[in-house]
Each structure stands twice: as C-alpha cells, then as structure tokens.
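Visitor: Quick one: sequence plus predicted model below, questions after.
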Amino acid sequence: MTNIVGKVSMINGPVIRGVDMTGFKMREMVLVGEKKLIGEVISIDRDTGIIQVYEETEGLKKGEKIVSTGKPLSLKLGPGILGNMLDGIERPLKKINNDFGSFIPEGIGLISLDEEKTWEVNVLVDIGDFISEGEVYGSVEETSLITHKLIVPFGVKGKVVEAKESGKYSIEEELVVVEDKKGRIHSLKMYQEWSIRTPRPVKERLPIDRLLITGQRVLDIFFPIAKGGTAAIPGGFGTGKTMTQHQLAKWSDADIIVYIGCGERGNEMTEVLEDFPKLIDPKTNKPIMERTVLIANTSNMPVAAREASIYTGITIAEYFRDMGYHVAIMADSTSRWAEALREISGRLEEMPAEEGYPAYLPTRLAEFYERAGYVKNFNDTEGSVTIIGAVSPAGGDFSEPVTENTKRFVNVFLALDRELAYSRHYPSVNWLTSYSGYIEALKGFYNRELNEDVKELRAKMLRLLYEEARLKDLVLLVGEDVLPDEERLVLEISRIIKIGFLQQNAFHSEDTFVPLRKQIEMLKAIDHLYERALSSVKMGIPISQIKDSKLFEDITKMKYTIPNNNLEGIDELNRQIDDFYNSLDEKYSK
C-alpha cells in the first residue's frame, strides 16, 4: 500500500495544520517534513487535519510533506525496557546521548528497543501446541530480579507450526509461527507493538483488597494505598512530593516501578537519573534499576511528548502486569501534564474552561487513573497497576482545577502540608485533610496479616488528632493551663502520635522502612499509654503526676530504639506503663 501524503499549511509550535489529508485516520502516527518528525493526527475536517508533533518544529516549512504510517503511535514492548531511561515516546536517552550528544536531534525516528542485542530465550512451546492470546510462549532473564515473559499478542490464537529451539536471539528474529483457524499465519517475535492510548485488555477485574506495603507508617496504617489502587500526592513547592515518591519507589512491595518525570525541571530529573542507578534494592541487595523504568520528559523537551509520556508509562506498566507482576507508577507530576494539555489546546484555539485548561481535562484524568486495577490475566496469573500521581498546585492552592478533578478519580488523597515540611516533619502528610477510600476494603487484609482491628484503632487515633486541632485554637487564646486535665492529656498523646508515629526519618536505618507488625505494635503501645493515663485522670490524679517525662519520651523514641526484627522492647514498654500507673493509682487511692 502506498503511503498517503498531505502538505503542511500552517505551523504553530508543536501544532501543524495539513491539507490533502482525506485518507488519514484519527490518532494515526505521521512523519512530518524532510526531517520526518514524529506526529499524531488529532483532528480531521474534510481534507484538513491537525497534527501534534512530538519533536521540535524549528526549521519546518509550509508545503513540506506529511506522510502517513497507517498505524497509531505505538510502543515496542519487549526485553530491554527494564533498567532503561526513556523519553516521552520511548526513545532510549542513553543511546541518544552516545550517538548524538547531549541534545535530542530532530528526525532520528521512533528508535526504542535495541535491535542488535541478543537475549537468552527459553522457548516454552512445541510444534503442534495450541496457544491463544495472553499465554506465555517463552521467557527471557531480562535482569537478575525480573523474568521477562513473552506473551502471545492479543488477537492471535491458533496452532504452532514453527518454533525455534531455546537459545540466543535478537528481538527482530522470529521465534514462533502460529496458524489460526482461517489459515492466516502470525509471526511471533520477542516484542509486540501496542497503541499507547488503548488500554490493554484483561480477563477479569478483581476486587482491590490487598495493601501496597510501603513501610511508611502514615500510609500503611492511617492512609493506606491498595495494590491496583490510585493515589494523589498534592503539595506546594518544597513539601516533599518527589522525595515521598522516591521512598515509595524504593520500599513499596511492587515488583516493578515505572517512574515518569513529566515536565519537571531538568535539575530535578538529573537527580533522579543519577540517584536511581546507584540505589540498592533493600529487599534483594541488587541495583533498584533492575526492576525500574525511568521515563524522563523535562520541561524544556517538546510539550506534545510530555502529554504522551503519561500514556507511555501506563502502557509499559500494563504490559508487565499482563505477565503477572505488580507494578507501581510514580507520575511526577500530573500538573505539568495538564499544563501541556492546556498549551496544546490553546494552540488549537479551543474554547478554554476553568483557568484556561481544556474542557476535557477531567475526562483525560479519568482515562489515566481508570487504567489502574488488580486483574486476572489471560494466562491466569494475577497482576496489578497502582498509580501514584503527584500534583503541583500553583501556590499550594488545592482548589485549582487539576487537584480538584484528580480528587474525583483517586481513592487516596495525601495532602502535603507546607508548615509540616518547613518544620522538618516528613512525610509532610496532613492528617486533617488527607483521606483513604480503601480502609473498609483492606479490613480483611489487616485481619489476615496482623489479626488486629486496625480500622478501629486508626479511627481512635485520628479522633485524638482532630480533638487536638480543635484544642490548639483554644490554647492560643487562653493557654494550656486552663484546660481540664483530660483535654491536656489529649494534647500530650497527640504530640506522641505526631512525633513518635507519623514523623519518619528516611535516613535512619530502623525508621526508613518499618514492617507492618512493628507499626501496629507501636500504635497499640501509644493507645495503651493513653488508656492508662486517662484512667488515672478520671481518678482525679493531676496531669503533672500522670505525665512521666521519661516514660513519654521512651514511647516517642521507640521508633529508633526498638529494632524492626525484635519487638520485645515494646512489650517491655507496655510493662513499664502498667508498673508506673499501677503504682500511681495505688498511691492516690490510699
């Protein structure tokens, strides 16, 4: 089939208008101009089409050719993705740097996976076998942590008529040939192509009822994220969005991490690109890059590619999910992605909605977050995609459109607080404005794993924190001394919850990651202290006697002093609490 050719009639930054485009299709990938810039058709009206270009359009002239490719903007999905650093349309940055230098030149094409590198392939099917879509027909040890499973592309089903022996092959070599019922031949290579804007199908969506364990107390107990769930981390400048996502990438129990640096400052992405390869996975003592994909599209890169980077990341995540892996996506930040939408919309002269964002912003956000989920795959494995998106509201204003609309589509909202961050309270998650919609869904998980009613204990601690927030206003007006002892006790216990439990030190070996069992035992010890102290208050004992400075300090510092793998120290603290208040009660009851 001959390629259909149109002509450039108008150039407005990344937005191109073309004529003679009757035969082009919506969302089709095209090559624009002599440099063959990569673009995508986003509008067709009679013989006029609008194209967004994923590369710099400087030097492009009116009248240059627009050539159709006949297929949508797609990714090559196969071995070589893990451990790689890619741009917004899956081009490898290391290779571009080696071949072309520090800047990405125009017209280098849609290079992606290394076509020359050979991989040790274990072919799992024989001639005569019947295979269908989603089944595993081979495997490659892509890294020492992850086995890359070669799955039959969707839409392919039939009998194996040719199969290579296990051995070393490049991704372009044919491994298996399948003949379907209609006699059509399908050639299976090590990779498959998939349109970035089309969600990959699943056999069945399963209930979301398992915790994404992060080792961060404020998340795992107070505002839990479920595997296959969605979360937003909104916060103003300097509140720790990126660092929170780094902690989740390093410590969460996801098998694979996809980190999307979408429109962030170049120096911030440089830090990620330099630090991640040096990080050691604490669970395996191997480089964390062996289970990580980095997608970098900085603020000075083409704006259209920034818009595509989110879809590139989610498509890669779905591909690994289909193999039976649990994948976590860190999107930093969806605000920059929304700004790219706004810029392109403005160049298209579309009617702006609130704050200049396009009217379809909520739809695009919903489409992105709805691709999360816990699923059963066609090969009967279970996998999940968890999406954790950072939001950067200008001036920390959570009422702006991106934050407000994101709130509608996510189940966990981790509002970062500037005052907490500036007072060095990290993670700076504000317990009064954050929430998690997975508390009820995870009740069974906590019961199975911990045999504890976490929901009730969490609710009790939050009630104390809410009460403390109310009392703080009174204290500012009249001082703490005039409060009843029961309310003064609430202030003291809330201080322990905030400093001893919610605040966490990423640089302390015992505190950077805390197992679930220690988390719940710490909270139970704080609750035990509160109940014993409250009982003494009700006996009429003054708060000055009830608050033992050393005991309260030991409870606050237990996160550092008690090892994660030996919790006998918490039992000892509970005994000290009982001994102290037994003796105090006895003294005052005489």
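Guide: Arrived safely.

Visitor: all contacts plus neighbour counts: C-alpha atoms, from now on.
Guide: Fine.

Visitor: give me every residue that touches the residue lying closest to residue 407 once chain neighbours are set aside.
Guide: Using Cα to Cα, 6 or more residues apart in numbering and skipping the chain neighbours, the partner closest in space to residue 407 is residue 413 (6.9 Å). Residues in contact with residue 413, defined by Cα atoms under 8 Å, 6 or more residues apart in numbering, are 231, 232, 233, 234, 407, 434, 435, 436.

Visitor: need those in TSV with neighbour count and distance to residue 580, can you?
Guide: Formatted as TSV, the contacts of residue 413 follow (neighbours: other Cα atoms under 10 Å; distance: Cα to Cα, whole Å):
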residue	neighbour count	distance to residue 580
231	27	43
232	26	43
233	26	42
234	30	43
407	16	46
434	17	36
435	19	36
436	19	37
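
Visitor: Below is an additional structure, to be compared with the one above:
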Amino acid sequence: MSHGVVVKVSGPLVVATGLPEAKMFDVVKVGKQGLIGEVIEVHGEKLSIQVYEETSGLGPGDPVISTGVPLSVELGPGMLEGIFDGIQRPLDVIESKAGSFITRGIDVPALNRDKKWAFKPTAQKGDRLTGGDIIGTVQETVIVEHRIMIPPGISGTLVDIREGEFTVTEPVAKLKTDKGDIIDITMMQKWPVRKIRPYREKLPPEEPMATGQRVIDTFFPVTKGGTACIPGPFGSGKTVVQHQLAKWADAEIVVYIGCGERGNEMTDVLLEFPELKDPKTGEPLMKRTVLIANTSNMPVAAREASIYTGITIAEYFRDMGYSVALMADSTSRWAEALREMSGRLEEMPGEEGYPAYLSRRLAEFYERAGKVICLGSQERQGALTAVGAVSPPGGDLSEPVTQATLRVVKVFWALDAQLAYARHFPAINWLTSYSLYSDTVEDFMNKNISPEWRDLRTEAMKLLQEEASLQEIVRLVGIDALSVKDRLVLEAAKSIREDFLHQNAFHEVDTYTSLNKQYRMLKLILLFYHESQRAIDQDAVFSEIEKLPVREKIARAKFIDEKEMDKFDEIEKELKDQIAELLSEGGRVNA
C-alpha cells in the first residue's frame, strides 16, 4: 500500500498527491476514518478521488492510502436476501454494528465470513477445468441453488475437492495450473465492477420475458436478455411498474437497484418483498432477490457505483445459467451524479450540463445485458435483462438522459401522466411506446401460444390508432357525426383499453395474466368486434348491440382464474348466440 496526502476537498471530490503507483479506478482510503473512494482522474502527481461517503471534516494534509486494487464486489453464497448499499456494504450488518445511521469509514465485508455453507461437489478429482466451469453447488435459499464456478482466466486439473460445510473464504478445492502452480478455489470470487464479466458467445434474444402485464407482453414485449426503459414524469408509476416486473417477470433471479430514488420508495420495497410470495414456489420473493439500496439522501457519488455493483452481481448469476432481471430505479439520478462529479472536475459540459460522455456510459451499462452461452466447457445459457427507469424533469422526453437511453435500448414504455391521473394502470401510452423485439416475439408466440397471435395484436393496435383519430372528430363535432361502423370501432377500442390494457395490481387474479390468458382475452374482445360488424352488415341496430348482456362478462373476463380457462369458450358461445338471437328477433333498421 502507498501513502499520500489530501491537497483539496470539494464535496465528494478529493484531490490528493503522493501516490505515484495509483491507477485509474483504484480504491483508496481517505482521512483518518478511512473513507472509501475511487480514483477517477490522474494528472501527473495529482489524483482526483470520488469519495463514496460524507467528506465533511476532511482537509489538506489528511492521509490517503491506496489499496492498489479497483473497486470490486464479492460474489458468492450470501448475496440473495441481502440488502446492500451502493458499494456492496450489507446494511443489516452495519445497523447491528453502528445503529440506524451509517457510520463514516465503517468497514464490513460484503459476505459473511463466519457462516458455513453446505458445499456439494459436482466435479471430480482429475477433471480438466477452465474458467466458468461449475465444481459444486450450495443450496443458498430454498429456491436458488448457488453454483460455485472456477473464476474466469484460470484453468488446470482438479487435484483435490471436498464435500462439507465451509465459509466463503475456506478452500473447497485445489487446482493445478498448466504452469504447475497449486491454486486454492474458494466459494467467493472478487470482480471489478467496471469490467464486463466474460462469456463464450452472445446470442440473439428471441424468447419473451413474460411479465404478466398485458400491455407489455402483448403490445410492447421485452425478451430475456433484452433492454428496456421506462421514462415518465413524477407520479406516473415508474417505480410501481418496476415493482410489478420484479414480482412477476419470468426470471429466476431479481437484482433491484434503488439508485438515488426517494427513501420511502425503497422502504416500500424492503417491507413488501419479504411479504410477497414467489408465484412459482410460494416462498418469499426475497429468497431470489438482491437489493441495492442507494437512496437520494446517501452520498451522490455512490449512485454511480451502485449501478455497476448491481449489474456485476447480475452478470455473476447469469454466468451460472440463470435468467436474471435487473431493475435500475432510476438512471436519471445516476446521470445527475455523473453531472455533479463532471462539474467538480471542471470538464467541458455537454447538453444541460451533463458530461459529454453520458451516452457512452449509458451504452456501456446497457450492453452488459444479453443472452449468452456461459463461459466454461459445460454447455449452458444465461440471460440478463436490464430495465431502467428514467425520470425526465416535468416529463420532458427530449432531455439528454432520456434521449441517450432511447438510442441504446430496444423497448420504450412511455408512461403518461394523464393515464396515471385517470387511474389507468399500467400508465403506459400505447400510441407512443414501442418494442423492437415485437417481430421476434410474435414468431415465438405464433409457435407456442397460437398461430393467430400476430393477427390479433396487429388488429388490436390498429383499432387503438383508429380510435385516436376518431376521438379528434368526436371532440370537434360530436359522436352523432360518426357512422355506425366508426362507433363500433370506438366501442371495441374502449373494450381493449378498459377490459384488456387496464390492470389492477392489487387484485389477486388481475395482477398477473399468463400469455395464454392474454391471448384468450384479446381474442374474445376482437370476436365481439367481428360478430358486431357482421350484425351491422345485416342491418342490426347498434344500440341493441351495445346492450347485449354478454358485454358484462367480456368486461369481467380479466378476473377469470387461470385454472378456469374453459369459461372463455362459454362466453364466446354466449356472444355468438346473443348476436344470432338479436338478428332473428328483428333488432334491425330498415334497409
């Protein structure tokens, strides 16, 4: 370790000298309390250090010690169910040691050094192994099997492996490298957060990540290994949508990063997730979740680290062969941290004061998502899906963070304040949102759900777009100016909006809808539209069609339990019978 001194302090930015061996992104300890910081700029003998803790009380002459290693996370059993801050310090351990407030300079390991884990070997003595190969497993929670892997960049022959209970720092195996060195393999790896974890090959993301949210799965899907963003003004439901995705998305591991969001929102997550039941296993959702809690009242600089900490942990679980969903809430707060540090470094500002490299940093973050063939000789695939919330001031989607994000991500869920105020959840605007995965997902749906999927989705979107045009006419001259067929379009689009797109997150059935049920619901609404069209072609009275008793059942189809799907057949039959009865009873206009 080399020693230096503080020259200048400016908020979270500290300038130091006397550390000739320190490199970019090395971790340093600043002051007598040993505040954690990271080198972010090197100018000759002077280093600019981003400090992740409150710097009040620091002054020129205070000591600075370089650790010589980059900011890294500890990866191993004990992360699941954990609640960490932006630099992976366990908040529950800090609370037990220092009380409710984080003490400056407190140094606690990310993973428990005393807890023993039951290790079961899957590799055998004499096996030829390479980086990424699984040598054994630990049942970390009742839901998740933690797969212990050879760290990347290491290969050799296994000369010893033991079964039993070990801490994360005790050797469970010994590997003889090609050079003849003997390396101890523990259950814990360390990995620099700014370095992408390697994989064998990146695959095109083709399989949808089912979320149970109808507006997402049917109209604007995201794939396993895809990227999505949720921009929207304050109060439009960004956090609520991310909570729903974390609860219901078809992912085996969830990493939730509260990056600069308000403390009460993060408190909701901390209180709700342990109470929520995993729909697949019935166990608490926290059993497969890692939380990074870096709220708005924590040091600004730590927001930047929290994003990298979270995605590195997510990559690690992806390398085991799991499907991982990462929620970042919100990347705007992360960008504000970049802006503050850039300003203190006196860099040339870009648009609205953000650093000129904002787009590149966002691209580097989102490109770490993807579906991959994992590293190692054992064939397995993993996926990392990244979903970032963006908080544009006043809902202005033309601001730099939103625009830089849209250039990178493939799915855009535009939250609409008017829909939110109208209590329409999720408040995703179906006219401005888009998904570049739609064609890929439609092929998957046509093969696995129904050959009609693409046609139903296309027709439903067309009806919603036609409704938007017709609403302009209605506002100008009134609904009486519309033809009967146009009024039917409005009625069908209203049914799609209110009976299909609107979803109650607090209703035990409506909060989640399987892909098959989504198909049946949309098919039922469009069947009503087609049957009504046929009746109008035979001169049926439109007001009689509006009053059909089956309309109530169509509206309440969202509350049909997944185990009672045959009820859709009954409603479809009832609809056809009532239309036939209407025509036979003479509910028609004169030709």
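Guide: That came through, no problem. Because the structure is a prediction, the values reported are computed rather than measured.

Visitor: Let me see the ranges of the strands in the stretch 301-450 of structure 1.
Guide: 326-332, 373-376, 382-391, 412-413, 435-436 (DSSP state E, counting those that start in this stretch).

Visitor: Run through the neighbouring helices and strands of the last one.
Guide: To tie it back to what came earlier, the one meant is strand 435-436 of structure 1. strand 412-413 (3 or more Cα pairs under 8 Å, 6 or more residues apart in numbering; DSSP states H and E).

Visitor: quick one: the strand it packs on to structure 2 mean distance?
Guide: Averaged over the aligned pairs, strand 412-413 of structure 1 sits 0.8 Å from structure 2 after superposition, using mean Cα distance after the TM-score superposition for structure 1.

Visitor: Distance from the chain centre to that strand, please.
Guide: Remark: strand 412-413 of structure 1 is offset 12 Å from the chain centroid, using Cα atoms, centre = their mean, to the nearest Å.

Visitor: what range in structure 2 does that strand sit on?
Guide: Aligned by TM-score structural alignment, strand 412-413 of structure 1 falls on residues 411-412 of structure 2.

Visitor: now stretch 350-369 of structure 1
Guide: Going by TM-score structural alignment: stretch 350-369 of structure 1 matches residues 347-366.

Visitor: Would you mark the buried spots in that stretch?
Guide: By 16 or more other Cα atoms under 10 Å, the buried positions in stretch 347-366 of structure 2 come out as 354, 355, 358, 359, 362, 365, 366.

Visitor: Stretch 414-433 of structure 1 now?
Guide: 414-418, 420-421, 425-431.

Visitor: Save the contacts of residue 413 of structure 1 as TSV, and put in distance to residue 192 of structure 1 too.
Guide: Below are these laid out as TSV (distance: Cα to Cα, whole Å):
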residue	distance to residue 192 of structure 1
231	30
232	31
233	33
234	35
407	35
434	41
435	39
436	37
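
Visitor: so of those, which ones are in helices?
Guide: residue 407 (DSSP state H).

Visitor: Closest one of the contacts of residue 413 of structure 1 to residue 326 of structure 1?
Guide: Nearest to residue 326 of structure 1, judged by Cα to Cα, of the contacts of residue 413 of structure 1 is residue 231 at 15.7 Å.

Visitor: For the closest one, what is the corresponding residue in structure 2?
Guide: Checking TM-score structural alignment: residue 231 of structure 1 goes with residue 228.

Visitor: surely that match meets residue 408?
Guide: No. In this structure, residue 228 of structure 2 is not within contact of residue 408 by Cα atoms under 8 Å, at 9.1 Å.

Visitor: Out of the buried residues of stretch 414-433 of structure 1, flag the one nearest to residue 527 of structure 1.
Guide: residue 431 (17.6 Å).

Visitor: roughly how far apart are that closest one and residue 475 of structure 1?
Guide: 20 Å (Cα to Cα, to the nearest Å).

Visitor: so what's the alignment partner in structure 1 of residue 186 of structure 2 up against?
Guide: Residue 186 of structure 2 maps onto residue 189 in structure 1, with residues paired by TM-score structural alignment. Listed by Cα under 8 Å, 6+ apart, the contact partners of residue 189 of structure 1 are 171, 172, 173, 174, 175, 176.

Visitor: if we go to 7 Å?
Guide: Residue 189 of structure 1 makes contact with 171, 172, 173, 174, 175 under the criterion Cα atoms under 7 Å, 6 or more residues apart in numbering.

Visitor: ditto for residue 211 of structure 1
Guide: Contacts of residue 211 of structure 1 (Cα under 7 Å, 6+ apart): 224, 225, 226, 227, 442.

Visitor: Turn those into TSV, including secondary structure and distance to residue 375 of structure 1.
Guide: Output for the contacts of residue 211 of structure 1, formatted as TSV (DSSP: H, G, I helix; E, B strand; the rest coil; distance: Cα to Cα, whole Å):
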residue	secondary structure	distance to residue 375 of structure 1
224	coil	19
225	coil	16
226	strand	13
227	coil	10
442	coil	17
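
Visitor: got those as TSV, with distance to residue 185 of structure 1 and neighbour count columns?
Guide: TSV is the format used below for those (distance: Cα to Cα, whole Å; neighbours: other Cα atoms under 10 Å):
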residue	distance to residue 185 of structure 1	neighbour count
224	48	28
225	44	28
226	42	27
227	38	25
442	47	20
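
Visitor: just the residues you listed now: which is nearest residue 557 of structure 1?
Guide: Nearest to residue 557 of structure 1 among the contacts of residue 211 of structure 1, with distances taken as Cα to Cα, is residue 224, at 23.5 Å.

Visitor: mind checking how far the corresponding residue of structure 1 for residue 13 of structure 2 is from residue 62 of structure 1?
Guide: Alignment note: residue 13 of structure 2 maps to residue 15 in structure 1; criterion TM-score structural alignment. Distance of residue 15 of structure 1 to residue 62 of structure 1, given as Cα to Cα: 13 Å.

Visitor: The two: which has the busier surroundings?
Guide: Taking neighbours as other Cα atoms under 10 Å, residue 15 of structure 1 and residue 62 compare with residue 15 leading, 23 against 15.

Visitor: Distance check, that one against residue 358 of structure 1.
Guide: From residue 15 of structure 1 over to residue 358 of structure 1 (counting by Cα to Cα), the distance is 16 Å.
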